[in-house]
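> fold the following for me, if possible:
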Amino acid sequence: MHVVLKYGEAERRLEIPEKADVTILRPATLPPVKDLKIALEEALAHPLDNPSFQETIRTIAPKTVAIAVPDETRPSPLGVILPVLLKQIESIAPHLDASAISIIVGGGLHQPMADHALRRIIPPTVAARCTIVAHDAINSRMADLGLTSRGTPVLVNARFAEADLKIVVGQIDPHQFVGFTGGSKGAVIGLAAAKTIEHNHGLMFDSRAQVGRLSDNPVREDLNEAGRMVGIHLVVNLVLDSDKQPVSALAGHPVSVLTAGAEVCRSVYGVKISGKFDVVVASCGGHPRDICLYQAQKGLNLASQTLKHGGKILLLAACPQGVGDDVYYEYVSRFRTPQEVLEHFRSLGFKMGAHKAYLFGRTLDNFDVAIASELDTAILDRCLLRSAEPEEQIRRWIEEFEGTPRVAVVPNANTTFFVAE
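This is a model prediction of the structure:
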């Protein structure tokens, strides 16, 4: 049979030999939001566990406003969301000028976005009405808001933390150890200092830090607590389907929005399986999920959870922006085997960037992994990854298998997670 999988901005058609018993593990289909602008206006008029957005603006009477938005690794429709927010802010507080309303583009420890990249995600009509800032986790001025009960230092971009009205825009996706993205994460990770991100993400070693889990997940609960300390007034989160179309638009209190949105997200991306597979063929889901190797790791991790121990997995990830993180690349290049990475990282303690080598290493230690990408073979080798021509690799694995292999095809690996029936 043949399958068509997203690969960067394009698609790859792959032929899977008839010998295989193939199951395609697709996200569910929900009806898309008919008119996102109207849906957002409705969500802002009736937010979850919050007064209406306009009432919040009147009550606060802000002199400064900060809106946290994701960088280009997250496919958020900012061209619709931001004009709706600005229209309501300006209708209640028309005195605010461009210097008073800041849109802060956060990507955690990702490289700060250059001006030309910012222009790709922030519409010109919005940029003309606001101050646009690219967050820098190393160099931006930070506000120190204290420690969470788990000891995470809450150091957040000062322009955001000191604003009178604080808004977070983002989306809710499954996350390999936070449970789900969304809620306060867009500020307390997206706009955080490196120390904050490292301490919070260091909680991932806890066995309860799992994809799809909110309750009793120490990483997620720490983020929620940090969000309360920051004092976020409003969160606007979307759930997107596998075609990047919104199926839910929510606004309100950070935890309430996260809880409601996670249930929608679970209904789309939580796929039931009746047993594990011998071979998995996975696509990250195309651009921007496979924009770089650093992002593609999420798809490898989640898709591998459908595999039998020692099974084989092929990941399609175009990676047009390369590896995506210098710390990860420099760290992983020091080792010859995944086992060396795992041993060293456990003795080192959590270090952001290097943690990707650890996460890759856990998968490489348990499964036979091949990568189809635009990355140079030598670069993949230094990342302890093996380059492969996809159809040839699939054919060889299936021909070498004794009996009939069970093959899973995962078209949206970065956002799909799996639940045993």
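> contacts, neighbours, all on C-alpha from now
Noted.
> quick one, what contacts Thr23?
Thr23 sits next to 406-409 when contact means C-alpha atoms under 8 Å, 6 or more residues apart in numbering.
> okay, the residues you listed in CSV with distance to Val84 next?
Formatted as CSV, the contacts of Thr23 follow (distance: C-alpha to C-alpha, whole Å):
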residue, distance to Val84
Arg406, 48
Val407, 45
Ala408, 41
Val409, 39
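> structure for this one too, so we can compare:
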Amino acid sequence: MKLEFEYGHGLMSAELPDQTDVFIPGETIPDPPYIPEEKLEDAYLKSLRNPIGMKSLRDMAFPDARVVIVIPDRVKGGEQPTSHRKIAAKLILRELYSAGVRKENILFLISNGLHPRAKKEDCQAILGEEIFQLFWESHQIISHDSEDPKHMVDLGFTDRGDPVWLNKYVYECDIPILIGHVQGNPYGGYSGGYKHCATGLSNWRSIASHHVPEVMHRKDFTPVNNGSLMRQKFDEIGMKMEEKMGHPFFCCDAVLDTSSRQIAIFSGYAKEMMPESWKVADQRTYVHWAEKKYDILVFGMPQKFHYGDGMGTNPIMMMQALSAQVLRFKRVMNDRCVILCSSICNGYFHDELWPYLREEWEAFQHDYMNILPDINRLGEYFATDEQYIRKYRMANAFHPFHGFSMMSCGHIAEENTSAIYIIGAEEPGLARNMGLKTRATFEEALEDAKRKYVGEHPNILALPKTFRMASVHLCMKDPALDCMDAYGNRT
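Take a look at the predicted model:
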């Protein structure tokens, strides 16, 4: 069979055996039904007015209340007119105004964490034109700055000993509102809930307590699930924030489908709300479909996706992307599994977006750096580099510690595969010095893999569009054959 896979800004063809299985999110197995557009407002108002585990916004709010509405950055969620962020923000404002809250006491905060701080056009795309025009000129839309000493608060440590820092605007307000998304994430299960505040409103020292090898290379991390140590740390950090604030976050999370449409809306106290939202999200995210384990996964990597332009060409970001697929699909992979992935791999690092990754990549080539976790000892050295910090704060670059979470994740692909072939690399040396094999075509790579690793009749799973659509966590049709369930229990 002939299939097309992402490659640079276009596609690359592959001739695969006719018995190859194909999985496309939302198509091979349809998503649960989404809420029709004409019923969205009613669904939101029902959720906002009947929150789980706490009072409604109308009951909590008062005329002098200071409110911070926290919105994820552009890496998360859709931007269509009916996107969760836009509708939730509009209706939350309506609920606050009905309780007498004044516009001048409301702040919109983009929770970018260590991601690039939002530009004007980002805020416009996230919030929509109406809210943007009402709040931008009065400086009531800002982006989190984890390196601003005047606006970060040290809240001490969790009982486990993890440092907790929180944005000061959120810490000092009367009503902190988190608008989040319940979509499958390779890092510790679902986005939204406490993951939102623990990663989006903190700083690198707090994030370094969970985005590091000793957490990400544990057996409970792969495959992705909702019960890993990383997930526990998110929850502990979020609850510590609430303890120190003296009140909980008010969350409004949407379970989203492949096209970022709302399947269900959940509002309220994260500790009680998250488990309820996960029950619905599990139906879309943990897809019990595979009838056999696979020897080969085949997919393609575009140049631009998820974290930005260059993710599919920058060797460190390529490794993260490969590992993200292992985290999602490990339940259906044989232990000897091989990956075939097309990537233009042309040496474009996108130094403006990731100004530190070229230096980090160079460091990995020297001084007994044998595996990706070896470089983690340089994490604080990079994370405190003033040049890179200035670019994060003032030039919309990723924070320098972000690269170390990418490196930690990147090693997971090596740990869980026999080999990874990069197909069509224009600069194949970049792939090879990350431990990857290179071939010109899918067909050449497949023949080499059969000869060396998987034999003449491998089970092959093709994953077209895997980086273009909101992915799923693929599982065995018989859950008893999974190595781990959605909540971290070994099966």
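> got a TM-score for the pair?
The TM-score (TM-score structural alignment, normalised by the length of structure 1) is 0.83; 415 aligned residues with a C-alpha RMSD of 3.6 Å.
> if we can go back for a sec, among the contacts of Thr23 of structure 1, name the ones in helices.
Taking DSSP state H, every one of these sits outside helices.
> got a markdown table for these, with neighbour count and distance to Leu375 of structure 1 too?
As requested, the contacts of Thr23 of structure 1 are exported to a markdown table (neighbours: other C-alpha atoms under 10 Å; distance: C-alpha to C-alpha, whole Å):
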| residue | neighbour count | distance to Leu375 of structure 1 |
| --- | --- | --- |
| Arg406 | 18 | 29 |
| Val407 | 24 | 26 |
| Ala408 | 24 | 25 |
| Val409 | 23 | 22 |
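> out of the residues you listed, which comes closest to Tyr328 of structure 1?
Tyr328 of structure 1 has its nearest neighbour among those in Val409, at 28.2 Å by C-alpha to C-alpha.
> and which of the contacts of Thr23 of structure 1 is nearest Thr196 of structure 1?
Val409 (36.6 Å).
> right, and that closest one touches Val22 too?
Yes - using C-alpha atoms under 8 Å, Val409 of structure 1 is in contact with Val22, at 7.2 Å.
> hang on, the earlier thing: now, the contacts of Thr23 of structure 1 that are in strands?
Cross-referencing those against strands under DSSP state E gives 406-409.
> farthest pair within these?
Using C-alpha to C-alpha, these span at most 10.1 Å, a distance reached by Arg406 and Val409.
> now for these two: what residues contact both?
22-23.
> now Ala370 of structure 1: how far from Leu316 of structure 1?
Distance, Ala370 of structure 1 to Leu316 of structure 1, using C-alpha to C-alpha, to the nearest Å: 9 Å.
> now swap in Asp144 of structure 1 and tell me
Asp144 of structure 1 is 41 Å from Leu316 of structure 1, where distance means C-alpha to C-alpha.
> which of the two has more neighbours?
Shown here are Asp144 of structure 1 and Leu316; by other C-alpha atoms under 10 Å, Leu316 has more neighbours (31 against 15).
> surely the more buried one meets Ala282?
Yes - Leu316 of structure 1 is in contact with Ala282 according to C-alpha under 8 Å; the separation is 6.2 Å.
> rewinding a little: what is the nearest of the ones in strands among the contacts of Thr23 of structure 1 to Thr125 of structure 1?
Val409 (41.5 Å).
> so who does the aligned partner of the closest one in structure 2 touch?
Using TM-score structural alignment, the equivalent of Val409 of structure 1 in structure 2 is Ala462. Contacts here follow C-alpha under 8 Å, 6+ apart; on that basis Ala462 of structure 2 touches 20-23, 297-299.
> separation between Pro77 of structure 1 and Ala134 of structure 1?
Separation of Pro77 of structure 1 from Ala134 of structure 1 (C-alpha to C-alpha): 18 Å.
> likewise for Thr363 of structure 1?
33 Å.
> ok, Gly170 of structure 1 next?
16 Å.
> just Gly186 of structure 1 next, same as before
Counting by C-alpha to C-alpha, the separation of Gly186 of structure 1 from Ala134 of structure 1 is 13 Å.
> between the two, who's got more neighbours?
Just comparing Gly186 of structure 1 and Ala134: by other C-alpha under 10 Å the higher neighbour count belongs to Gly186, 29 against 20.
> what does the more buried one correspond to in structure 2?
By TM-score structural alignment, Gly186 of structure 1 lines up with His196 in structure 2.
> can you show me the helices along the stretch 51-200 of structure 1?
Remark: helices assigned in the stretch 51-200 of structure 1 by DSSP state H, counting those that start in this stretch are 53-60, 78-92, 115-121, 124-127, 158-161, 185-188, 194-201.
> quick check: which of those helices is nearest to Asp290 of structure 1?
Closest to Asp290 of structure 1 of the helices of the stretch 51-200 of structure 1, according to C-alpha to C-alpha: helix 115-121, at 17.0 Å.
> in that closest one, what counts as buried?
Across helix 115-121 of structure 1, burial judged by 16 or more other C-alpha atoms under 10 Å covers 118, 121.
> where in structure 2 does it fall?
Across structure 2, the stretch matching helix 115-121 of structure 1 (TM-score structural alignment) is residues 120-126.
> what's the spacing between the matching stretch and its chain's center?
In terms of C-alpha atoms, centre = their mean, to the nearest Å, the centre of stretch 120-126 of structure 2 is found 19 Å from the chain centre.
> what's the mean distance for it versus structure 1?
When structure 1 is overlaid, stretch 120-126 of structure 2 sits 2.5 Å from its aligned residues on average, using mean C-alpha distance after the TM-score superposition for structure 1.
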